[in-house]
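Student: Model the following, please.
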Amino acid sequence: MHSAGNNKYLLAAAFCCFAAALAHLGCIVFGGDWYRFFGAGEQMARMAEQGLWYPTIVTSVIVLVLLVWALYGLSGAGTIKRLPLTRLALILISSIFLLRGVSFVAIMPMFPENSLTFWLISSGICLFIGGLFALGSWQQWSVLSAKQA
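Tutor: Below is the predicted model of the structure:
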């Protein structure tokens, strides 16, 4: 039986979210070359190089969302104080990652500048992180249910 704070899936999911946030932050700090490297499209890279606000705002929102999701992963694992609506948040986070991972074909036309490599790699990453959140959430609440029984 796994105890709170020993949920390796949620800890790994949180670590992945922190790493993804850091990579996105790198795009803001290092600009167009990083946007290109990560496959965000030439338009985003050029806007970043021109000093336009749009790439920074969009990428900052992604960074903030990933950081909040990482905190919910840590909360669900029991390594930090329990955050409000943790169970619901983890279900939603898992669902969003998994949905993003499988729906990339439908999303691709909305972002024609993004490379196929970007879509395949980012979708694989989303499936992986979503799987970690889902497994960790299931593990955490199956343990708690067993303790309450």
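Student: CA atoms for contacts and neighbours, from now on please.
Tutor: Noted.
Student: got the contact list for the nearest residue to Phe38 once chain neighbours are set aside?
Tutor: For Phe38, ignoring the flanking residues on the chain, the nearest one in space by CA to CA, 6 or more residues apart in numbering is Phe118 at 6.7 Å. For Phe118, the contacting residues are Phe38, Gly39, Ala40, by CA atoms under 8 Å, 6 or more residues apart in numbering.
Student: in this structure, which helix has the most residues?
Tutor: Counting residues, the longest helix found in the chain (DSSP state H) is helix 116-148.
Student: For the contacts of Phe118, please prepare CSV with the additional fields secondary structure, neighbour count and distance to Ser95.
Tutor: Supplementary listing: those in CSV, determined by DSSP: H, G, I helix; E, B strand; the rest coil; neighbours: other CA atoms under 10 Å; distance: CA to CA, whole Å:
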residue, secondary structure, neighbour count, distance to Ser95
Phe38, coil, 18, 24
Gly39, coil, 20, 24
Ala40, coil, 21, 23
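Student: can you give me the helices in the chain?
Tutor: With DSSP H as the criterion, the chain has helices spanning 8-30, 32-37, 42-49, 53-77, 86-102, 104-107, 116-148.
Student: one more to put side by side:
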Amino acid sequence: MQLSPNRFLIAGAALSGVAALAHLGCIFFGASWYRFLGAGEPMAQMASTGHWYPAAVTSAIVVVLLIWALYALSGAGVIRKLPLLRVALCTITAIYLLRGLAFVLLMPIFPGNSLLFWLVSSGICLAFGIVHFAGMCKAWAHL
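Tutor: Predicted structure coming up:
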């Protein structure tokens, strides 16, 4: 463990946790949350009819985000060292950065999402990636 916790990775864990909570809000509050958070009208429509697909996809995203938060906390020295910590943090950071920068390539795959959704969510992912990258650089010798 490090002598002092890595504040960047603690912030990264908190950011992933907040993102997980926002996704949980979609599951519990339904179509209006899917619409507000920009998931697209098809997801909102399916949620409004009680279809299983939006909740299943969103639940998977919640689990991934919570695992990412745990890895950030591990890298920060707050919890015990998790397996493959260095590889996991590099992968998490890369995914956040790529999602933030390469959204134009994803837009045609998800045509139901608005341009505002892509700009806002990509900016958020880019910020998350930068925070994780800064934390990873600081903690690299201890990972």
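Student: contacting residues around Ser59 of the second structure?
Tutor: With CA under 8 Å, 6+ apart as the criterion, the residues that contact Ser59 of the second structure are His23, Leu24, Ile27.
Student: Tell me the one among those nearest to Val87 of the second structure.
Tutor: His23 (25.4 Å; CA to CA).
Student: just the angle between the longest helix of the first structure and helix 53-77, please?
Tutor: Counting by axes from the mean of the first three to the mean of the last three CA atoms, to 10 degrees, helix 116-148 of the first structure lies at 30 degrees to helix 53-77.
Student: What residues of helix 116-148 of the first structure count as buried?
Tutor: The neighbour-count check on helix 116-148 of the first structure (16 or more other CA atoms under 10 Å) flags 118-119, 122-140 as buried.
Student: next one: stretch 39-53 of the first structure
Tutor: Taking 16+ other CA under 10 Å as the basis for neighbour counts, the residues of stretch 39-53 of the first structure that come out buried are Gly39, Ala40, Gly41, Glu42, Met44, Ala45, Arg46, Met47, Ala48.
Student: What separation do you get for Gly50 of the second structure and Ala44 of the second structure?
Tutor: 10 Å (CA to CA, to the nearest Å).
Student: And for Pro54 of the second structure?
Tutor: Relative to Ala44 of the second structure, Pro54 of the second structure is positioned 8 Å away (CA to CA).
Student: shared neighbours, these two?
Tutor: Between them, Pro54 of the second structure and Ala44 share no neighbouring residue, with contact defined by CA under 8 Å, 6+ apart.
Student: Help me confirm that Ser3 of the first structure comes into contact with Ala146.
Tutor: No. In this structure Ser3 of the first structure lies outside contact range of Ala146 using CA atoms under 8 Å: 11.2 Å.
Student: What's the residue nearest to Phe38 of the first structure aligned with over in the second structure?
Tutor: Residue correspondence to the second structure (TM-score structural alignment): Phe118 of the first structure is matched to Phe117.
Student: Any buried residues in stretch 29-39 of the second structure, and which?
Tutor: The neighbour-count criterion (16+ other CA under 10 Å) identifies Gly30, Ala31, Ser32, Trp33, Tyr34, Arg35, Leu37, Gly38, Ala39 as the buried residues of stretch 29-39 of the second structure.
Student: Okay then, goodbye and thanks.
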